[in-house]
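Asker: Mind looking at a prediction? Sequence and model below.
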Amino acid sequence: MITSLQRFIIHRYSGRILSKWIVLLHDMVLVAAAFGLAQLLRFNFKMEGIRNDHFVTQLSISCLVYLAAFFLFRSFSGIIRHTGLEDVKRILNAGLLSMTTLVGLTILVRTSSLTSGMTISLAVIIIHFLLTVVFLTGSRFLIKLFYHNAVKKRSAFKRVVIFGAGYSGMMAKNSMESDTASNYKVSAFLDDDPQKAGKFLHGIPVFLPEAGFRDFLHKFPDTELIIAIPNLTPARKSQIIEHCLNVGIKVKSVPPIGNWINGELSVQQIRNVSIEDLLNRAPIQLERSMAAKEIYSKVVMITGAAGSIGSEIVRQVMNLNPAKLILIDQAETPMHDLELEVAPLRRRFNTDVQFVICDITNLPKLTRLFEFYRPQIVYHAAAYKHVPMMERNPGEAVLTNVFGTKHMVDLAIVYEIEKFVFISTDKAVNPTNIMGATKRAAEIYVQNQSRYESSKTVFVTTRFGNVLGSNGSVIPLFMRQIEQGGPVTVTSKDVTRFFMTIPEACQLVLEAGAMASGGEIFLFDMGERVRIYDLAVKMIRLAGRVPDKDIFIEEIGLRPGEKLHEELLNAAEDNLPTHHPKIMVGRTREFESEWVHRCMERLRVAYADNNTIKLVLALKEMVPEFKSLNSDFQQLDREATMEVAATA
């Protein structure tokens, strides 16, 4: 029960911070008390040791030395209720310096003609140092303990089990128990190490996971599990999370030790597990040495800079010290948000960054930009990407994705850009929709222009699948639907997609761009396909809800142009390995330049005529494998099949 004294202290002082001068006064009183006790201990508690004529002189000298050391190391400037290892380190350093100084003074006095009254027993100096450190650190931790016990809520506690009985697990336990805003109670540790099973850590039992799940977590379903093993394999981590989600246990995880603040873990850093933790593969990590060498001191242009992929490329490129960044996007508000976000990076790296509002279909303005800034490397990420929207607006898809890319490629050749990196999609493989077909047409044009002997530009295409959390992707949609109480909508229970995180995708884009020699289409190893329905189920469980009970999952049917399974290569393509195991080079079909330019001209004429059917037919001619699915344009494929059959 909280005492009346505790209530008074909470009410009057919990919002105040004790003045550092009061802390200093507290420390000096303890230093003086420790000196007196040291004298008593040295002389076996005989008062003669304190009553000698030189005691006051020796006490004054000791206090002055310690006072100077406290000012030097600022040991009194910490907030006592939040005392940690850094505070202990400052006290220890101040004490060691004081002890060393006093020993030196004593030796100097003994070897000189100075008054013997300044000579302090070496034993007293050492005992004084030990007592001072114990008194100062002990008093701080006692005050901290008293404060935390006083302000800690006495309502029902949250039972927690920590997976990992090691250093990170102990730090997680300490941070939760010292947090005054929550009522966490660590009830058990789980660990895969059989040598730890059956033992106790700070009085808390350690179980093997199987026993812990069976005998503890299943009995207390309101328990939270915190994963505190930084090097846990992705497969094992995914297994633990899925097991907990299946039985309704909320899961959190401790960040890597390198992300802790000043070497200490805060309870606020313990986060809920994310959907990325369930990809069941190791995060892709690159050294970036090749990309760093490629980008250093170069003028880099990025189109679609305010989008999900473009903005992450901006962040990563800024860390590689380019001479200048030219960021292009047509979206004003996202561009403004990006400008505010990267402002600290601009100051940190002293990078010249230009934010340009421009549509890549605006050839005159693009020409002026190339003429003025003379970029050396271009990352072309600007595109329309939403399948159903582009199925209803094929003209805009062709204008931006095909002719916008053509403008960028042609200007790259004219202004002798060193490297041009085009960012494509797995929807360009055997496309069943307008968006995918336009990206494949752009791939063909980029690859064709790379074969010009007179061109000094290295052209490269990168192709990858869905990116977790990108604008308009399924993850933000599911999150909104879950927040609104459902239903969560999936087009089909059988739909699968490749997934990777935005930082992973952009790392691979930079690395592939650096290793390119010209004309390649780089593919990324994205692991196994993920069933979208399973993704929805896991996200509902991650939110602490029960699928088809708290939140229903509704199947709404495939959207226009959507297919069940995406691919990274079609049947006529193959791939070759590179030096990086996650990056491959696709051996794709090549087309005659004359044929490519003829197809581009037919697309241009069809767009100029504002003839949608003619435009889609021209797109199908340029991308022969383009077969519409769940779309009004399927009729064109049927008519073409009938014509072929009639002439056979």
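Answerer: It's in.
Asker: Please make it C-alpha for all contacts and neighbour counts, starting now.
Answerer: Noted.
Asker: how about the helices in the stretch 201-350 of the chain?
Answerer: 209-212, 234-246, 289-295, 308-318, 332-349 (DSSP state H, counting those that start in this stretch).
Asker: For His565, find the nearest of the ones you listed.
Answerer: helix 308-318 (22.3 Å; C-alpha to C-alpha).
Asker: who does that closest one touch, helix- and strand-wise?
Answerer: Here helix 308-318 touches strand 299-303, helix 332-349, helix 502-515, going by 3 or more C-alpha pairs under 8 Å, 6 or more residues apart in numbering; DSSP states H and E.
Asker: Please identify the buried residues of it?
Answerer: The neighbour-count check on helix 308-318 (16 or more other C-alpha atoms under 10 Å) flags 308-318 as buried.
Asker: In addition, the following structure is provided for comparison:
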Amino acid sequence: MGYRIRLVLLILMDSLIVSTAIFVAAWIAYPYESVIHISSLIISAIALLVFHHLFAFIYNLYKKVWAYASVGEVTAIAKAVTLSIAATALVQYLSSGFVIYKRALLVTWMLHILLIGGSRFGWRIYRERYMNKAGNKKRTLIVGAGSAGAMIARQLKTENSSDLLPVGFIDDEQSKQKMQLFDLPIFGQTKDIEKVVQNHTIEHIIIAIPSLKSDDLNQIVAECKKTKIKTQILPKMEDLMSGKLSVHQLKDVEVEDLLGRETVELDIHSISRNVTGETVMVTGAGGSIGSELCRQLMRFTPKKILLVGHGEYSIYTIDMELKENYKNEQIEIVPVIGDVQDRARMFEIVKEHKPVIIYHAAAHKHVPLMEYNPHEAVKNNILGTKNVSEAADAFGVRTFVLVSSDKAVNPTNVMGATKRVAEMIIEDLNKRSSTVFAAVRFGNVLGSRGSVIPLFKKQINNGGPITVTDPEMTRYFMTIPEASRLVVQAGALAKGGEVFVLDMGEPVKITDLAKNLIKLSGYTEEEIPIVYTGIRPGEKMYEELLDDSEILPGEVYEKIYVGKTSKVNQNVLTLFISQYESYTNEELKNHLMQIVYTKEDLILMKG
């Protein structure tokens, strides 16, 4: 129904109710005597009509979506009716020789509340019961009878467009058992999900607890898996707060949801002091980490943000996204095409825009690929870092944060070794620069380009099998927002020379990851088998975040630790950079290991 037609119908209906209510009220209040003169009734009816529409527009009664009416809408009706009756009483007092017909006006007030409010809620009931017929809708069980669950139930009951029909709730809170919410029963607790699905012919499950911890979510998902019913979940609280997703956007349960940990709260004050109103620069801004880093930084309203990257399309994409999402903010968003390997270009960018903070996320990160292309790893990860960090030093950038990797700890591969050297470069530069240099080290990032999850999903979509290198292979995992928040927080914590590390909990077996993904995709391991292919070049069976000799006791911030890398021999590094292009792949790897390890370490490794 169009807005104009709806508005006209509501005004006509209210006019009819208001115009006749005073006459009905007079008859009810004085059934056996003519106390009120007909002229007073007519004047009162006209006054009521005028004042009702006046207060109806003041309290937006004609703009309310009555399909979702609740206490707020009832309150608005009560205010509009009460004020219109009070104003009419004043008119009666002035026009009837200082007499107010209190009983008649009281009955009129009750009739207005009953009829005007009843007409709205009658429409809502009709819409829910007759317009939103079940039809082919899937019978849906909602896990969580809190505010989010109530919102989902209400939405599903009132929207024609949804193909889901809520039939009840599951909630672990004892006080809610056998209660009802929106006329829907609370069937039981998490442990009862399988039984409830069978007894009530459930075809769909929604987990509606956005602040759920991963351990609790794992337990609920485990119960849902037993039913083999499609299960969806509300977005995480961090996505709701950042505006990336709304509470109405259901999504499938992902492995990321099961592996996520309790969110580390940011020190908003210190980050705002560093970022708000300043010029910040992100290299690799089109990548998985770089683009999320930009999103996180935008929350703190910098004056200008430089999106630096060599991929034209990826920079265009993040540029368009930020400009759309923050079009009402006074933030200058500058897309900059430039390769970190191009020293002159990096110096030119920093000189022109004078950023206060640089977040260096540009890097080659794929381990096996870099084993085959070690010269490219050196150019991007070592020379790129050297170029950007020295530009930061030359033009007095306040803080430089390097995005590093857990593969830089005791590296056995080219990618890890180049990231370790990059850490050494900025630590050495920190000793003789006014710029504060720090590194942030974290494990594998779920969902990033080249990570294992997208590969597994593709293999499942192709009918399997899923390929895993070794059944005992383990890795630390974190989500992209977690990684990006750590980088932003590190920029605020940095005093110079640190390597910041997030407490990533327990490492996860890649095999368990694959099994979870198979189940969440609705398959069994018989349908999508797991095949073990053997460890690839440069891979470790397990990875560390800090070497024993690097760990400093205690957290510097909630779940954030700090350590220091080994010293770099500038002469050795300078010689390596001047000659690396002439090395064969094998020679290059050997020279890299000589930089990051002592002679004793190398002897022990070969032994």
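Answerer: Thanks, I have the structure now. Source: prediction; values computed, not measured.
Asker: still on that earlier bit, out of the buried residues of helix 308-318 of structure 1, which is nearest to Ile360 of structure 1?
Answerer: Relative to Ile360 of structure 1, the closest of the buried residues of helix 308-318 of structure 1 is Gly310; by C-alpha to C-alpha it sits at 14.0 Å.
Asker: what secondary structure does the residue lying closest to Gln6 of structure 1 once chain neighbours are set aside sit in?
Answerer: Sequence neighbours aside, Ala150 is the residue nearest to Gln6 of structure 1 in space, at 5.6 Å (criterion: C-alpha to C-alpha, 6 or more residues apart in numbering). With DSSP: H, G, I helix; E, B strand; the rest coil as the basis, the three-state label of Ala150 of structure 1 is helix.
Asker: thinking again about what came up before, just put the buried residues of helix 308-318 of structure 1 in CSV and tack on distance to Ile22 of structure 1.
Answerer: Converted to CSV, those look like this (distance: C-alpha to C-alpha, whole Å):
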residue, distance to Ile22 of structure 1
Ser308, 52
Ile309, 53
Gly310, 53
Ser311, 50
Glu312, 49
Ile313, 51
Val314, 49
Arg315, 46
Gln316, 47
Val317, 49
Met318, 46
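Asker: Report the contact partners of the residue sitting nearest the centre point of structure 2.
Answerer: Nearest to the geometric centre of structure 2 sits Asp239, at 1.6 Å (C-alpha atoms, centre = their mean). When contacts are counted by C-alpha atoms under 8 Å, 6 or more residues apart in numbering, Asp239 of structure 2 touches 245-246.
Asker: what's the counterpart of Pro394 of structure 1 in structure 2?
Answerer: When structure 2 is aligned by TM-score structural alignment, Pro394 of structure 1 is paired with Pro374.
Asker: Give me the buried stretch members for stretch 475-491 of structure 2, please.
Answerer: Neighbour-count burial for stretch 475-491 of structure 2 flags 475-491 (criterion: 16+ other C-alpha under 10 Å).
Asker: To clarify, my last question referred to stretch 232-252 of structure 2.
Answerer: For stretch 232-252 of structure 2, the neighbour count (16+ other C-alpha under 10 Å) marks 232-237, 245, 247, 250, 252 as buried.
Asker: ok so, going back, Ser473 of structure 1 is nearest to which of the helices of the stretch 201-350 of structure 1?
Answerer: Closest approach to Ser473 of structure 1 among these (C-alpha to C-alpha): helix 308-318, 10.1 Å.
Asker: so the closest one aligns onto which residues of structure 2?
Answerer: Against structure 2, helix 308-318 of structure 1 falls on residues 288-298 (TM-score structural alignment).
Asker: Using the aligned residues only, give the average distance of that stretch to structure 1.
Answerer: Its aligned residues in structure 1 lie a mean 1.6 Å from stretch 288-298 of structure 2 after superposition (mean C-alpha distance after the TM-score superposition for structure 1).
Asker: Need the residues that contact that stretch.
Answerer: Against stretch 288-298 of structure 2 from outside (C-alpha under 8 Å, 6+ apart): 275, 282-285, 305, 307, 318, 322, 361-362, 448-449, 480-481, 483-485, 487-488.
Asker: hang on, the earlier thing: can you tell me which of the buried residues of stretch 232-252 of structure 2 lies closest to Pro454 of structure 2?
Answerer: Nearest to Pro454 of structure 2 out of the buried residues of stretch 232-252 of structure 2 is Asp252 (C-alpha to C-alpha; 14.9 Å).
Asker: tell me which element Leu588 of structure 2 is part of?
Answerer: According to DSSP states H and E, Leu588 of structure 2 maps onto helix 585-596.
Asker: By how much does that helix deviate from structure 1 on average?
Answerer: Mean for helix 585-596 of structure 2 is 1.7 Å (mean C-alpha distance after the TM-score superposition for structure 1).
Asker: Check which helices and strands that helix sits against.
Answerer: Counting by 3+ C-alpha pairs under 8 Å, 6+ apart, the packing neighbours recorded for helix 585-596 of structure 2 are helix 374-377, helix 414-430, helix 570-579.
Asker: Mean deviation, the last one versus structure 1?
Answerer: Following the fit onto structure 1, the mean deviation recorded for helix 570-579 of structure 2 is 2.5 Å by mean C-alpha distance after the TM-score superposition for structure 1.
Asker: Now find how far off-centre stretch 228-242 of structure 1 is within its chain.
Answerer: Chain-centre distance of stretch 228-242 of structure 1: 17 Å, with C-alpha atoms, centre = their mean, to the nearest Å.
Asker: got a list of contacts for it?
Answerer: 162-164, 166, 168-169, 172, 251, 253-257, 277-282, 538.
Asker: Which residue in structure 1 aligns with Thr317 of structure 2?
Answerer: By TM-score structural alignment, Thr317 of structure 2 lines up with Asp337.
Asker: List the contacts of Lys589 of structure 2.
Answerer: Residues in contact with Lys589 of structure 2 (C-alpha under 8 Å, 6+ apart) are 374, 414.
Asker: how about the helices of the stretch 201-350 of structure 1 in JSON lines, adding distance to Arg463 of structure 1?
Answerer: Supplementary listing: the helices of the stretch 201-350 of structure 1 in JSON lines, determined by distance: least, C-alpha to C-alpha, whole Å:
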{"stretch": "helix 209-212", "distance to Arg463 of structure 1": "40"}
{"stretch": "helix 234-246", "distance to Arg463 of structure 1": "24"}
{"stretch": "helix 289-295", "distance to Arg463 of structure 1": "18"}
{"stretch": "helix 308-318", "distance to Arg463 of structure 1": "13"}
{"stretch": "helix 332-349", "distance to Arg463 of structure 1": "24"}
